[in-house]
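# Provided below are the primary sequence and the corresponding predicted coordinates.
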Amino acid sequence: MEPQNSDRREPRRRPTYTIRRIKPSDFSEVAAILAKSMKDDDLYTAVFPRREEHYDISLDGFLRLTKERYWTPGCVMYVAVTAPDGDNCSHIEKIVGHASWKRTGTSPAAQIWTSENEGGWNGLQLSLCRTQDSLARYFQPNKTIVEKPPPSPQFDDNFPSSIFPELWYLATLAVDPEYRGQGIDKLLAQRGIHHAVEENVPLGLESSARGRKLYDKMGFKLFKTTVIGEMAVPVMVWEPPRPSVETEKAREWQGMNGTTQIYTRYP
């Protein structure tokens, strides 16, 4: 009988992550991840070439952007966080990634998402965010740019409502550089795909060179090429699979019976 090796160690477990909705207490961490992640992003570099020289300005801009999106009707924001390892009761959650989606359209499903951020208090918060942003831009000129950047294509230029009356649009996806290569970006993108399949609407995004490989693997297709600054940027679309005959019949039955809430949702 061989003696037991007292120095034998358990194999190190691969860290796991989970996705949840963003909270106001997450704003600072999310802004820091955006600022770090965009340091080597080709699109961001083209527009803000001096971002590393003025990191504090970049960080402050991302913080204002995160707050404004949080209060904007139709914006749906998620964070990727470290999950507890087994029975580790002392686990401290760490945010390692972020995705910001925008749901457009006039369908009942779109209106459900839009109604989340409607109302007096939300409207007031959004107005305050936009006022703060305007004041910051006036009193603190953006030193991360060399000259005034050329106007970027608007959302409607890339995703015209005549072609995409209903859409889930991925405005931002960022992963902490220290946690790249662990599938976190895919987890964040899959959350949007879940909603798109559930509501039977397409997804749209403008891809950086770094993200193109992931989106190709996930089934996104090139819709068109736009230009930001002097850079050609792929505009990509993901189409949900065609629903089965049984699914279509179920939806018709629900409509005939007056059921309007036919979508389930992640919290």
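Yes, it's here. Being a predicted model, the structure only gives us computed values, none of them experimental.

# all contacts plus neighbour counts: C-alpha atoms, from now on.
Noted.

# On the three-state scheme, residue 65 is what?
Assigned with DSSP: H, G, I helix; E, B strand; the rest coil, residue 65 falls in the helix class.

# need the contact list for it.
Applying C-alpha atoms under 8 Å, 6 or more residues apart in numbering to residue 65 gives no contacts.

# how far away is it from residue 76?
Residue 65 sits 14 Å away from residue 76, going by C-alpha to C-alpha, to the nearest Å.

# can you give me the helices in this protein?
27-37, 42-47, 55-71, 108-115, 120-139, 155-158, 184-199, 209-217, 245-256 (DSSP state H).

# would you turn those into TSV with distance to residue 81?
Formatted as TSV, the helices of the chain follow (distance: least, C-alpha to C-alpha, whole Å):
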stretch	distance to residue 81
helix 27-37	11
helix 42-47	24
helix 55-71	17
helix 108-115	23
helix 120-139	26
helix 155-158	29
helix 184-199	9
helix 209-217	20
helix 245-256	34
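
# closest one to residue 235 among those helices?
For the helices of the chain, proximity to residue 235 was assessed by C-alpha to C-alpha; helix 155-158 is nearest, at 6.9 Å.

# Out of the helices of the chain, the one nearest residue 94 is which?
Relative to residue 94, the nearest member of those by C-alpha to C-alpha is helix 27-37, separated by 8.9 Å.

# what helices or strands is the closest one leaning on?
Applying 3 or more C-alpha pairs under 8 Å, 6 or more residues apart in numbering; DSSP states H and E, one finds that helix 27-37 contacts helix 55-71, strand 95-104, strand 167-175.

# which one of the ones you listed lies closest to residue 30?
Here strand 95-104 is closest among the helices and strands packed on helix 27-37 (C-alpha to C-alpha), at 6.6 Å.

# what helices or strands is the closest one leaning on?
Partner elements for strand 95-104 (3+ C-alpha pairs under 8 Å, 6+ apart): helix 27-37, strand 75-82, helix 108-115, strand 167-175, helix 184-199.

# could you check the angle helix 184-199 makes with that strand?
Strand 95-104 and helix 184-199 meet at an angle of 30 degrees, taking axes from the mean of the first three to the mean of the last three C-alpha atoms, to 10 degrees as the criterion.

# then this one, side by side with the first:
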Amino acid sequence: MPIRPAQQSDLLPASKVCAAAFFDESLFGDIIHPFRHQYPEDCHLYWLKRFNAEFGQVDNHFFVATTPGINGSDETVVGLAHWVRKRAKQVDADALLEDKKDQKAQELPPNRAIDPKNENILERAYPFFSHQWSGPRAESWYLGCLAVDPQCHGQGIGRQMVAWGFQQAEQEGVCVSVISAHGKDTFYKRCGFTTITGSANDGEGNPMEGVEGGLILFKDV
């Protein structure tokens, strides 16, 4: 399955792959998109908003898996991986990122499937588990998102996109990390994430307390 760096034009089809892959997942489905059955065509807007904000930002690397289109020449995006190079001394691009988020948000139609108060639940939960990337684990290749079209499961697409980050980490002598979605723990362990360090749902007052999934896994140096 061909895998290549994503282009801006890939973000829309990739967002629809993510919407399909996470449609019934606990966090991205039930909690963030409680009205998804009424407005299934809107769910991809959540992912597109995130991708638009992060694409092209320092240390963010997007890849897509493709298959030949119907006419044999055009590609169809069937998978996406978003890898982030976490560093002990992060480049301070937060202000630029927020500006870009606001700008892109104005260009998208409203997401009728979403619960507005939970749209940023991950950002609000981050202070409860960000300490996991510290000390010897401060330098890491972090898999921020991995999604494969449900119709293409079982073809090894996800493993190929995970392997890219492992190769980068091995070359640099740093960790690899991921926060597992509900039901994906076994997959990530088989890919080589060998150490469980905690959960993104831990901590009193964490807005993700009680959410299924969220296991934090590393492959240490």
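The structure has been received and is ready for your questions. Note that the structure is a prediction, hence the values are computed from the model and not measured.

# sorry, back to before: can you lay out the helices and strands packed on helix 27-37 of the first structure as JSON lines showing distance to residue 136 of the first structure?
What follows is those, written out as JSON lines (distance: least, C-alpha to C-alpha, whole Å):
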{"stretch": "helix 55-71", "distance to residue 136 of the first structure": "9"}
{"stretch": "strand 95-104", "distance to residue 136 of the first structure": "23"}
{"stretch": "strand 167-175", "distance to residue 136 of the first structure": "22"}
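
# so which of those is the most packed in?
Among those, strand 95-104 has the highest mean neighbour count (mean count of other C-alpha atoms under 10 Å), at a mean of 24.

# Superposed on the second structure, what's the mean shift for it?
Taken over the aligned residues, the distance from strand 95-104 of the first structure to the second structure averages 0.7 Å (mean C-alpha distance after the TM-score superposition for the first structure).

# what's the distance between the residue nearest the centre of the second structure and residue 209 of the second structure?
The centroid of the second structure falls nearest to residue 145 when counting by C-alpha atoms, centre = their mean (1.7 Å). Using C-alpha to C-alpha, residue 145 of the second structure is found at 21 Å from residue 209 of the second structure.

# And residue 148 of the second structure, by the same measure?
Distance of residue 148 of the second structure to residue 209 of the second structure, computed by C-alpha to C-alpha: 27 Å.

# Check residue 196 of the second structure too.
Distance of residue 196 of the second structure to residue 209 of the second structure, given as C-alpha to C-alpha: 18 Å.

# just residue 99 of the second structure next, same as before
29 Å.

# Between the two, which is the more surrounded one?
residue 209 (15 against 12; other C-alpha atoms under 10 Å).

# Could you find the closest non-adjacent residue to that one?
Of all residues not flanking residue 209 of the second structure in the chain, residue 201 sits nearest, at 4.7 Å (C-alpha to C-alpha, 6 or more residues apart in numbering).

# ok, the one you found - contacts?
For residue 201 of the second structure, the contacting residues are 125, 128, 129, 207, 208, 209, 210, 211, 214, by C-alpha under 8 Å, 6+ apart.

# Looking at the alignment, what corresponds to the first one in the first structure?
Going back to what we said before, that points to residue 125 of the second structure. Under the alignment (TM-score structural alignment), residue 125 of the second structure pairs with residue 152 in the first structure.

# residue contacts, the nearest residue to that match once chain neighbours are set aside?
Leaving aside its sequence neighbours, residue 152 of the first structure sits nearest to residue 228 (C-alpha to C-alpha, 6+ apart; 5.4 Å). By C-alpha under 8 Å, 6+ apart, residue 228 of the first structure lies in contact with 43, 150, 151, 152, 153.

# What about the residues you listed, which one has the most neighbours?
Highest neighbour count within the contacts of residue 228 of the first structure: residue 43, with 20 neighbours (other C-alpha under 10 Å).

# one step back: could you single out the nearest of the contacts of residue 201 of the second structure to residue 66 of the second structure?
For these, the nearest to residue 66 of the second structure is residue 214 (27.7 Å; C-alpha to C-alpha).

# what's the distance between that closest one and residue 167 of the second structure?
24 Å.

# got the contact list for residue 38 of the first structure?
Contact analysis of residue 38 of the first structure by C-alpha under 8 Å, 6+ apart lists 44, 45, 174.

# and it, what pairs with it in the second structure?
Mapped onto the second structure by TM-score structural alignment, residue 38 of the first structure lines up with residue 22.

# With adjacent residues omitted, what lies nearest to residue 170 of the first structure?
residue 101 (4.6 Å).

# In the second structure, what residue corresponds to that neighbour?
Using TM-score structural alignment as the criterion, residue 101 of the first structure maps onto residue 83 of the second structure.

# Over to residue 76 of the first structure?
Aligned counterpart of residue 76 of the first structure in the second structure: residue 61 (TM-score structural alignment).

# Quick one: residues contacting that match.
5, 55, 82, 83, 84.

# got a markdown table for those, with distance to residue 161 of the second structure too?
Formatted as a markdown table, these follow (distance: C-alpha to C-alpha, whole Å):
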| residue | distance to residue 161 of the second structure |
| --- | --- |
| 5 | 11 |
| 55 | 17 |
| 82 | 9 |
| 83 | 9 |
| 84 | 13 |
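
# can you tell me which two in those residues are farthest apart?
5 and 84, at 13.5 Å, using C-alpha to C-alpha across those.

# follow-up on the earlier one: turn the helices and strands packed on strand 95-104 of the first structure into a markdown table, including distance to residue 17 of the first structure.
Listed next are those as a markdown table, based on distance: least, C-alpha to C-alpha, whole Å:
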| stretch | distance to residue 17 of the first structure |
| --- | --- |
| helix 27-37 | 16 |
| strand 75-82 | 5 |
| helix 108-115 | 25 |
| strand 167-175 | 12 |
| helix 184-199 | 7 |
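
# May I ask you to confirm that residue 28 of the first structure is in contact with residue 61?
No: with contact defined as C-alpha atoms under 8 Å, residue 28 of the first structure does not count as touching residue 61 (11.2 Å).

# thinking again about what came up before, out of the contacts of residue 201 of the second structure, which one sits closest to residue 220 of the second structure?
Comparing those against residue 220 of the second structure with C-alpha to C-alpha picks out residue 129 as the nearest, at 17.5 Å.

# tally of neighbours for that closest one?
Quick note: residue 129 of the second structure (other C-alpha under 10 Å) scores 16 neighbours.

# How about it, nearest residue that isn't a chain neighbour?
Spatial nearest neighbour of residue 129 of the second structure, chain neighbours left out: residue 200 (5.6 Å); criterion: C-alpha to C-alpha, 6+ apart.
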